[in-house]
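Enquirer: here's my sequence, what's the structure:
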Amino acid sequence: MKEKFSFTILQSEALTKYLLETSAYPREHQQLKELRHATVDRYSHLSVMNVPADEGQLLSMMLKLMGAKKTIEVGVFTGYSLLATALALPDKAKVIAIDPDREAYEVGLPFIEKAGVAHKIQFVNSDAVTAINQLLHDGEEGTFDFAFVDADKENYINYHELLLKLVRVGGMIAYDNTLWSGTVALADDDLSQEWKDRIGENRIFLRNLNAFLANDGRIELAHLSIGDGLSLCRRLH
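Expert: Below is the predicted model:
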């Protein structure tokens, strides 16, 4: 297995490797480690779609500090962040996990079951807008402590509007990949055509999101350079 490292413009690959191998991997839960390896084996270069171990540990610590008991995950892939979340929550907690790709989720499911946390997770095989609107229709407004979003970047702002209704005041929404390999900080002229083809339109979607969140008075914002960028939004009202 060849490990692939995701790093932002603020981090060298050597520094990312050092952080993971010195601090994160030695404290990684065994089932998270096995899920990470299985994802690399199954999906190769796409394995970077899962959050890195250090980001998973940050989310885990944050959930524990918040005392979170009810969370939602928009975009699951094989479930590394989902398993990290489920492990951090108390036994009777609940995680709604939404993804249209059940096949990828089922790659991680054996590790979730082996970790003894499958009973906390409700997987919803659906697009996120439909699933979140159904939760709002069912009276779930303001009942979630935390939301993690790692899905189609063009819909992040749409998800934001819905999740601000779903997450309680004082709760948190986290958006992944908001630095997009550091390219959000670069002008078009600074990118080769090869890079433009590689990163697609997601760079533009994420630049728009970052500008939107920076000016959203409904939230308290912390934009972090961890993994591929993580934006933490605490709902104020």
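Enquirer: make it CA atoms for all contacts and neighbour counts henceforth
Expert: Noted.
Enquirer: residues in contact with the strand or helix carrying Lys165: which ones?
Expert: Using DSSP states H and E, Lys165 sits within helix 156-166. For helix 156-166, contacts defined as C-alpha atoms under 8 Å, 6 or more residues apart in numbering pick out 128-129, 132-133, 135-136, 140-144, 147, 149, 173, 175, 209, 235.
Enquirer: okay but Asn125 is in contact with Ile96, surely?
Expert: No: distance between Asn125 and Ile96: 10.6 Å, which falls outside the contact criterion (C-alpha atoms under 8 Å).
Enquirer: more crowded one of those two?
Expert: Ile96 (20 against 14; other C-alpha atoms under 10 Å).
Enquirer: Gln122 is in contact with the more buried one, correct?
Expert: Yes: using C-alpha under 8 Å, Ile96 is in contact with Gln122, at 4.9 Å.
Enquirer: structure for this one too, so we can compare:
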Amino acid sequence: MSNQSIGLNDDLYRYLLANSVREPEILTQLRSETARHPLVDMQVSPEQGQLMGLLVKLIGAKKCLEVGVFTGYSALVVALNLPEDGRLIACDVSAEFTAIARKYWQQTGVNDKIDLHIAPALETLDRLLADGEAGTFDFAFIDADKNNYAAYYDRCFQLVRSGGLILVDNVLWYGRVADPAMNEDKRTQAIKDLNQQIYHDDRVQISLIPIGDGLTIARKK
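Expert: As a prediction, the model looks like this:
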């Protein structure tokens, strides 16, 4: 028993992967292709992806939202765990990055579940709100430009139903959130500000877990 979270060295992390992660081959292939991408650090870890899929199943999610797609690993995990009539609205600004995502979505047969919007995410989220979709989503995942994190959280909170989940990625930001030398960095400060905002938001139940680069799970009351 430990009274605080333990750190993971390389050997322990490999043990975790070998004894926990049940990654379908198609996800392994996508992760391998993304590993050759210069922005590979933008992809979620396989153990985080598996947790996301489990949460989608646990709450019986049918209507999901993703802010930030990149090469589509997290979106594919979510879509694979949705029922046949499930739907994921995915927001990204890069047709280049998401072209990789589309290829794997097509191969797995989940393409029809995913509605990809290539546009600034705030435009898409505001349009969903204007179209009367507030309170209709079961699950939202935020993993995009950090300077807009607070705005994404605000829109996702409005769009998610009571009892639904909002997940926010990179909330530990490679340890920079606890490094005083990074106080002047705008992206680091944006994440710190959102962490504090969510911590003091009594409209949600929360857990910040040290998986991947830090993941906050917020359940809307």
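Enquirer: where does the TM-score land?
Expert: A TM-score of 0.92 describes the superposed chains when it is computed by TM-score structural alignment, normalised by the length of the second structure; 216 aligned residues with a C-alpha RMSD of 1.8 Å.
Enquirer: ok, average deviation of the helix holding Lys165 of the first structure from the second structure?
Expert: Comparison of helix 156-166 of the first structure with the second structure after fitting gives an average deviation of 1.0 Å (mean C-alpha distance after the TM-score superposition for the first structure).
Enquirer: so where is stretch 154-173 of the first structure in the second structure?
Expert: Mapping stretch 154-173 of the first structure onto the second structure (TM-score structural alignment) gives residues 147-166.
Enquirer: so for that stretch, what gets flagged as buried?
Expert: Neighbour-count burial for stretch 147-166 of the second structure flags 149-150, 152-153, 155-162, 164-166 (criterion: 16 or more other C-alpha atoms under 10 Å).
Enquirer: at the geometric centre of the second structure, which residue sits there?
Expert: By C-alpha atoms, centre = their mean, the second structure has its centre lying nearest to Phe141, at 3.7 Å.
Enquirer: for the second structure, what spans make up the strands?
Expert: 63-67, 87-92, 114-118, 137-142, 160-169, 204-209, 215-220 (DSSP state E).
Enquirer: how far does stretch 63-74 of the first structure stretch from start to finish?
Expert: Stretch 63-74 of the first structure has its terminal residues 16 Å apart, counting by C-alpha to C-alpha, to the nearest Å.
Enquirer: circling back: contacting residues around the residue nearest to the centre of the second structure?
Expert: Leu65, Glu66, Val67, Ile166, Leu167, Val168, Asp169.
Enquirer: how far away is the fifth one from Ala119 of the second structure?
Expert: In other words, Leu167 of the second structure. Using C-alpha to C-alpha, we find Leu167 of the second structure at a distance of 21 Å from Ala119 of the second structure.
Enquirer: Gly75 of the first structure against Ala147, yeah?
Expert: No: using C-alpha under 8 Å, Gly75 of the first structure is not in contact with Ala147, being 10.7 Å away.
Enquirer: counterpart of Leu194 of the second structure in the first structure?
Expert: In the first structure, the residue paired with Leu194 of the second structure is Leu209, using TM-score structural alignment.
Enquirer: same check on Ala75 of the second structure?
Expert: With TM-score structural alignment as the criterion, Ala75 of the second structure lines up with Leu82 in the first structure.
Enquirer: same question for Thr28 of the second structure.
Expert: Aligned by TM-score structural alignment, Thr28 of the second structure pairs with Lys33 of the first structure.
Enquirer: about what we covered before: just want to know which of Leu167 and Ala119 of the second structure has more residues nearby.
Expert: A direct count of neighbours by other C-alpha under 10 Å for Leu167 of the second structure and Ala119 places Leu167 higher, at 21 against 13.
Enquirer: ok, the match of Leu194 of the second structure - how many residues close by?
Expert: By other C-alpha under 10 Å, neighbour count at Leu209 of the first structure equals 21.
Enquirer: distance of it relative to Glu161 of the first structure?
Expert: Distance from Leu209 of the first structure to Glu161 of the first structure, by C-alpha to C-alpha: 12 Å.
Enquirer: tell me who's in contact with the match of Ala75 of the second structure.
Expert: Counting by C-alpha under 8 Å, 6+ apart, the residues that Leu82 of the first structure touches are Glu73, Val76, Ala97.
Enquirer: swap in Leu125 of the second structure?
Expert: Counting by C-alpha under 8 Å, 6+ apart, Leu125 of the second structure touches Arg155, Cys156.
Enquirer: now the strands of the second structure in CSV, with distance to Val40 of the second structure?
Expert: As requested, those are arranged in CSV below (distance: least, C-alpha to C-alpha, whole Å):
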stretch, distance to Val40 of the second structure
strand 63-67, 17
strand 87-92, 16
strand 114-118, 20
strand 137-142, 17
strand 160-169, 15
strand 204-209, 22
strand 215-220, 18
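Enquirer: which one, of these, ends up nearest to Ile6 of the second structure?
Expert: strand 204-209 (11.6 Å; C-alpha to C-alpha).
Enquirer: on average, how far is the closest one from the matching bit in the first structure?
Expert: Mean deviation for strand 204-209 of the second structure: 0.6 Å (mean C-alpha distance after the TM-score superposition for the first structure).
Enquirer: in that strand, which residues are buried?
Expert: Counting neighbours by 16+ other C-alpha under 10 Å, one finds that the buried residues in strand 204-209 of the second structure are Val204, Ile206, Leu208.
Enquirer: chain center to that strand, what's the gap?
Expert: Averaging C-alpha positions (C-alpha atoms, centre = their mean, to the nearest Å) puts strand 204-209 of the second structure 14 Å from its chain's average.
Enquirer: outside of that strand, which residues touch it?
Expert: Contact with strand 204-209 of the second structure is made by Val171, Ile198, Tyr199, Gly214, Leu215, Thr216, Ile217, Ala218, Arg219, Lys220, Lys221, as judged by C-alpha under 8 Å, 6+ apart.
Enquirer: in the first structure, what stretch matches it?
Expert: Residue span in the first structure matched to strand 204-209 of the second structure, by TM-score structural alignment: 219-224.
Enquirer: Ala119 of the second structure pairs with which position in the first structure?
Expert: When the first structure is aligned by TM-score structural alignment, the residue opposite Ala119 of the second structure is Ser126.
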